[in-house]
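Novice: I need the structure of the sequence given here:
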Amino acid sequence: MAKKTVASLQKAESKNLTKAIKMVKSPVTGAYTFKEEIVTNDKVKEFFDN
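Specialist: Purely as a prediction, here's the structure:
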């Protein structure tokens, strides 16, 4: 599955996309989970600020 994502990010029309991975702490258990999202380059800062 990861290979398919990487291959689709390398297309010419997709050059302005970034795969962002953020570590989020659960308020209930205290365990960390990872939130992954493919966002445009101008929205990366907003993704990490939220």
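Novice: going forward, measure contacts between C-alpha atoms and count neighbours the same way
Specialist: OK.
Novice: can you give me the helices in the protein?
Specialist: Taking DSSP state H, the helices of the chain run over residues 2-9, 44-49.
Novice: now the other sequence, so there's something to compare against:
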Amino acid sequence: MAKKTVATLQTGSGKNHTKVIKMVKSPKTGAYSFKTEIVTNDKVTDFFKEGK
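Specialist: The predicted model follows:
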């Protein structure tokens, strides 16, 4: 069953999305947290540029 799920994600619009993870530093405590999103491939660079 898992093979069928993976096969359906690889066809169609599933290839147009990427999971991106960025480390973000808290201004109050200085601790790092992770921001995770699923974005389209053409918006990946915009995701990493925001917040600088």
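Novice: need the helices of structure 1 in TSV with distance to residue 30 of structure 1, can you?
Specialist: Listed next are these as TSV, based on distance: least, CA to CA, whole Å:
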stretch	distance to residue 30 of structure 1
helix 2-9	28
helix 44-49	19
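Novice: Nearest to residue 26 of structure 1, out of those?
Specialist: helix 44-49 (16.1 Å; CA to CA).
Novice: contacting residues around that closest one?
Specialist: 18, 20, 22 (CA atoms under 8 Å, 6 or more residues apart in numbering).
Novice: ok, now stretch 19-34 of structure 1?
Specialist: With CA under 8 Å, 6+ apart, stretch 19-34 of structure 1 has contacts from 35-39, 44, 47-48.
Novice: Many thanks, I have nothing further to ask.
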